[in-house]
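**Student:** whatever this is, show me its structure:
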Amino acid sequence: MSVAAVSLVVGLAGVGCASAPPEIELRERAALCLHRGMRFPGNPAVRAQSMEAAAEVLDGDAAGLIAEGLRDEHAGVRFAACMALGRIQDHGSTDAIRNLVGDPDASVRVAAFYALERLGEFSYRQAWADALQNAPDAGVRRNAAMTLGLLGNPKVAPLLKRSVAEDNDDGVRLQAVEALALLGDPDAQARFVRDAFGGIGYRQPFALLALGRVRDEESISVLQTRMVNAPYLEAKLAAARGLAMHGRLDGFDLAMQSLTWAAPDASLPDDPPENQIMRVRSMAAMTLGDMRDRRALPALYRCMEMSDDPRIQVAAARSILRLLGPAEPRAPASAAPGSTPHQSGAAPM
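**Tutor:** Take a look at the predicted model:
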């Protein structure tokens, strides 16, 4: 463990505390973890993840730090910053976001279109649609489908259906199907029910998480079945998180146990053990946050303080703040530019 890692553990929590500190202190520590994550120099994925989390649980309190990401050298961070600022509708960042409609990275441009539309500017829809239909990079088309779906506007359904029917990339089609499912399209929702049982690779957990956002009784029944019978832990946790999105605690025990999971398959050639552990523990933490059950606070606190992977720390901090709910108005904790979550050899984004 690096010196930076030791400093974060001691500075935030002391060493090895069994129970969470008082609520005010716990909130400040979790917020500080996200603040530091947004300036973390070792891995752009941590900066992006922290901005996404901050937009969800810190709202406008973190707008200034998120806006720093608009100038980040890494396109993935600029993308995340645009998405986060659009989510919280930070009008103070409008000019800076508008500058990114000419960003050299096409996905960043798409995120800027999304943010600006959330801020009341609707003049980029044609360029957005063109990115969905004609961008040579499938990743850009996936992001265009995802961001269009997030608008919640049924008028984009014909564009998304065209991508489902015509795009030659499976990831683009899948992202468009998810967007349609969130818009209430019954065919798209039925597709995810099928994938929840027969999806291969990433398709099954993707489908289970999508069903968490689909508000009907069939989705709950499917998620309950897959949480018990899915063939591997990540799919079971995806089902548990989907159920949590429906306000259910069915997977509470599974998520609590998975916070300390340490049984990766070392034989997988393209999936390092540390990444397997990161995914499982992060999913467990996110699931507990979505359940809104404060019994999880001590375990999430330990996860945030004792993990040697900043991605897990950020997931735990996000969930702590979800469980604590909105704070009374007060000055937010600030992070010095050199303050960072501890480094751990996390894979680059």
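**Student:** from here on, contacts and neighbour counts on C-alpha atoms
**Tutor:** Fine.
**Student:** shouldn't residue 320 be in contact with residue 290?
**Tutor:** No - proximity of residue 320 to residue 290 does not meet the contact threshold set by C-alpha atoms under 8 Å, at 10.0 Å.
**Student:** the more surrounded of those two?
**Tutor:** residue 320 (31 against 22; other C-alpha atoms under 10 Å).
**Student:** so what's that one up against?
**Tutor:** 27, 30, 289, 297, 300, 301 (C-alpha atoms under 8 Å, 6 or more residues apart in numbering).
**Student:** and the furthest pair within these?
**Tutor:** Spanning the widest gap among the contacts of residue 320 are 27 and 289, at 13.7 Å by C-alpha to C-alpha.
**Student:** let me see the ranges of the helices in the stretch 201-349 of the chain.
**Tutor:** 203-212, 217-229, 233-245, 252-258, 273-291, 297-306, 310-324 (DSSP state H, counting those that start in this stretch).
**Student:** looking at those helices, which is closest to residue 80?
**Tutor:** helix 310-324 (14.7 Å).
**Student:** sorry, back to before: residue 27 and residue 289: which is more packed in?
**Tutor:** residue 289 (27 against 22).
**Student:** what's the closest non-adjacent residue to that one?
**Tutor:** Distance criterion C-alpha to C-alpha, 6 or more residues apart in numbering; nearest residue to residue 289, sequence neighbours excluded, is residue 319 at 4.0 Å.
**Student:** same deal with residue 245?
**Tutor:** residue 212 is the one closest to residue 245 (C-alpha to C-alpha, 6+ apart), at 5.4 Å.
**Student:** hmm, who's touching the helix or strand hosting residue 68?
**Tutor:** In the assignment (DSSP states H and E), residue 68 maps to helix 63-68. Residues from elsewhere that reach helix 63-68, judged by C-alpha under 8 Å, 6+ apart: 35, 38, 51, 54, 55, 81, 84, 85, 90, 93.
**Student:** let's go with 6 Å and repeat that
**Tutor:** 51, 81 (C-alpha atoms under 6 Å, 6 or more residues apart in numbering).
**Student:** now do stretch 227-244
**Tutor:** So stretch 227-244 is contacted by 205, 208, 209, 212, 223, 251, 287, 290, 291 (C-alpha under 6 Å, 6+ apart).
**Student:** one more, so I can put them side by side:
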Amino acid sequence: MKLRYTWLLALGTLASCQYLPLQRSGTTTTEPANNKFGDITLQQIYTLQDERNTTDLLPYLSNPNSAYRQHAAMAFASVQDTAALQALLQTLQDSVANVRGASAYALGQLGHRQAEADILEQLQQEQTPEVQAQLLEALGKVGTGRAAEFLASYKAPNPDALAGQAWGIYRLGMRQQHTPQVVQKAIELLTPATLYEARLAAAHFLARTPRLDLTQHRQQVLNTATSDKAPEVRMAAAQALAKVRALDKATFLSNIAQSDPDYRVRLSAVRSMSGLEFSEISKAIVAALQDQNVNTAIATSEFLVVNNAGVPVQMLQDVLPNLLDARVRSNVIWVILKNSQPQNRVYLNPRFKQQYQNARSAYDKAHLLKALSGDVNNYEFIAEQVFLAEEPVIATTGMDALILMRQQPDFPKRLEPAFADIFKHAVASGDVALVGMAAAAIRDPKLNLRSQYSNFAFLTQAQEKLQLPRDMETNIELQKTIDYLSGKQETVIPQNPFTHPIDWQLVKTIHPNQQVLVRTEKGSITMQLFVEDAPGSVANFVELTQQGFFNDLYFHRVVPNFVAQGGDKRGDGWGSSDYSIRSEFTPLHYYEGYVGMASAGKDTESNQWFITHSPAPHLDGRYTIFAKVIDGMDVVHRLEVGDKIVSVEVLNLQPVVTSSAR
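**Tutor:** A predicted model of the protein is given here:
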């Protein structure tokens, strides 16, 4: 797996993730280290970045040492303080390409429209391919109509610039700043002769940009979905086919779902079937439910939950005995209950409740509890299990099931007060997950729950019991709900207090190519840490690993063709530490096998992390990348919710002699 492009001078290898060799400086103080952080000045720059200290960081942008100017500019990609905007616009014209590239990336991260004109001007004179690429992508993050016109008509002079142009187009799409000309350019980039990264970015633009109608481009998108040599491009094109209106749409999507050799493409085709008559896709759906890859089966069962109208119960009952995975079975059971006649639910409910009682693992029980929410008459049973559960994942999944019940279009009005009481009980429970989930449900405007609560002191009382920064995610949910019920604009949530500074003594012991071994029930995964890109995140991960923190935890979240996520002591996704670390953003892209820090927003990371199944460019610059899988991706693709992390071990590597000022 290759990077899109190194952001400067193509130095080093992917393994090292060193963007530039540091320049010699007679005033530099160094310490023994396995990596570049033997340089005390670099430590100071990264510490100021970690502290979000704009005032003391700004002078480094004019430091005589270009390496320090570069790292200071890159620091603002994480700090994201608009007070640095003018200084970064000046360093965009620095005499050293590395500094210009870092400045371009940081300006893109700031996302301020004022940078558009300067970026366009710099593009007219920039000659370094890697910097051109950074400028073009940054333009997509800040630009408006001028940027769209420029990116649609730009003639890339080299492969780096072409990739940057394509990613710039993608970023425009995410901000809905595109034009018909931009869409046409993306279509042109799909041609087989185009650079892989440009095809990938263009396909993701078409797949992820909201409200596109790609009907007139049906053939080009279909050709890419069926013929592109890269599965990562095919899967995005298959996703884009959802935006095509065609009489034979069910036919060509069914063919892809049953024939592509890569499971990620197959499940993307299934997801694109939304809105089609079930009778047209039933054969492909039944086949996908029994796909040899469990991720395809899971995604298909989830598709049925969302698109349950017209799905025949007998067909699902016939296929149910062939479904061995608990998550797949549970989703199918949900649809069976949802679509069954009331008289049939009378005997189905006791049968499925018994399966819940007999389930051996907490995760299997959780799946089955959610399955029971297919019949609203099971709400009292589910609520009872939520508040009696000893395993957090059962309570959390049960609450999710109750919320799903309440969101159904045919939810009985007579039960509205009962569900309002359940949500109030959940907020009063003190469990961070139940509190956060119920608070989010209460403010859902589609549920119209404001009238159910004459007094919402129970929300402020729950908020007062939280421990920050550990419970920041729940605090955010509660505050949003308090504001909603009060009829106020959303309160600006204060930033997490600064805790857990970077342990530089630990950082200096970490090899630039340091590897860790993650042993799971499905096999082993070897990851390479990116200490020189994300020293705070890597040091935190190594520290937790050395403490044995991750041993015997579970992968609590697996989203097919997206991520496998673990590192949570609770096992339900709501577990955090009593401290937080800061986000660290660099010009890396989330490709297959990249490892990122989970968060509830910028600067809220602690102990949860995830591995990507496939490219996820919508995460770029928003979630810290701190590692990459270098062996065991086959294991990652087999991971399921509830698979145990047996152990995580920092592997011994021979230290290398590096100079901090080469």
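**Student:** ok, residues contacting the next helix or strand after the helix holding residue 68 of the first structure?
**Tutor:** Using DSSP H and E, the helix or strand that directly follows helix 63-68 of the first structure along the chain is helix 75-88. Helix 75-88 of the first structure is contacted from outside by 48, 52, 55, 59, 66, 69-70, 72, 108, 111-112, 115, 118, using C-alpha under 6 Å, 6+ apart.
**Student:** the helix or strand where residue 461 of the second structure lies aligns to what range in the first structure?
**Tutor:** Secondary-structure assignment from DSSP H and E places residue 461 of the second structure in helix 457-464. Alignment of helix 457-464 of the second structure against the first structure: no match, by TM-score structural alignment.
**Student:** repeat that for stretch 98-107 of the second structure.
**Tutor:** So stretch 98-107 of the second structure sits over no part of the first structure, by TM-score structural alignment.
**Student:** just say helix, strand or coil for residue 164 of the first structure.
**Tutor:** helix (DSSP: H, G, I helix; E, B strand; the rest coil).
**Student:** excluding chain neighbours, what is closest to it?
**Tutor:** residue 173 (4.5 Å).
**Student:** to which residue of the second structure is that neighbour aligned?
**Tutor:** So, by TM-score structural alignment, residue 173 of the first structure is matched to residue 297.
**Student:** count of neighbours near the closest residue to residue 263 of the first structure other than its chain neighbours?
**Tutor:** Closest residue to residue 263 of the first structure apart from its sequence neighbours, by C-alpha to C-alpha, 6+ apart: residue 277 at 7.7 Å. Counted with other C-alpha under 10 Å, residues neighbouring residue 277 of the first structure total 21.
**Student:** coming back round to it: between the helix holding residue 461 of the second structure and helix 432-442, how many degrees?
**Tutor:** Helix 457-464 of the second structure runs at 140 degrees relative to helix 432-442, counting by axes from the mean of the first three to the mean of the last three C-alpha atoms, to 10 degrees.
**Student:** circling back: for residue 57 of the first structure, see how far away the residue nearest to residue 164 of the first structure is.
**Tutor:** Shown here: residue 173 of the first structure relative to residue 57 of the first structure, a distance of 30 Å by C-alpha to C-alpha, to the nearest Å.
**Student:** same check, this time on residue 176 of the first structure
**Tutor:** In terms of C-alpha to C-alpha, residue 176 of the first structure sits 27 Å off from residue 57 of the first structure.
**Student:** compare neighbour counts for the two and give me the winner.
**Tutor:** residue 176 (32 against 22).
**Student:** is that one in contact with residue 144, as I believe?
**Tutor:** No - counting by C-alpha atoms under 6 Å, residue 176 of the first structure stays clear of residue 144, with 9.0 Å between them.
**Student:** which element is residue 188 of the first structure on?
**Tutor:** Residue 188 of the first structure belongs to helix 186-198, assigned by DSSP H and E.
**Student:** oh sorry, the question was meant for residue 649 of the second structure
**Tutor:** Using DSSP H and E, residue 649 of the second structure falls in strand 644-650.
**Student:** read off where that strand ends up in the first structure.
**Tutor:** Against the first structure, strand 644-650 of the second structure falls on no residues (TM-score structural alignment).
**Student:** can you list contacts of that strand?
**Tutor:** With C-alpha under 6 Å, 6+ apart, strand 644-650 of the second structure has contacts from 516, 517, 518, 519, 520, 521, 551, 552, 553, 554.
**Student:** I'd like to know how many residues surround the fourth one.
**Tutor:** Right, the one you point to is residue 519 of the second structure. 19.
**Student:** that one falls within a strand, correct?
**Tutor:** Yes - under three-state DSSP, residue 519 of the second structure falls within a strand.
**Student:** for it, give its distance to residue 563 of the second structure.
**Tutor:** Counting by C-alpha to C-alpha, the gap from residue 519 of the second structure to residue 563 of the second structure is 17 Å.
**Student:** residue 423 of the second structure now?
**Tutor:** Counting by C-alpha to C-alpha, the gap from residue 423 of the second structure to residue 563 of the second structure is 29 Å.
**Student:** once aligned to the second structure, how far is whichever strand or helix holds residue 172 of the first structure on average?
**Tutor:** Using DSSP H and E, residue 172 of the first structure falls within helix 170-182. Following the fit onto the second structure, the mean deviation recorded for helix 170-182 of the first structure is 2.3 Å by mean C-alpha distance after the TM-score superposition for the first structure.
**Student:** between that helix and helix 186-198, how big is the angle?
**Tutor:** Using the same axes, to 10 degrees: helix 170-182 of the first structure against helix 186-198 is 120 degrees.
**Student:** what's next to helix 170-182 of the first structure, contact-wise?
**Tutor:** Against helix 170-182 of the first structure from outside (C-alpha under 6 Å, 6+ apart): 142, 145, 146, 149, 160, 164, 188, 189.
**Student:** the residue nearest to residue 245 of the first structure against residue 248, yeah?
**Tutor:** No - Residue 212 of the first structure lies out of contact with residue 248 (C-alpha under 6 Å); the separation is 10.4 Å.
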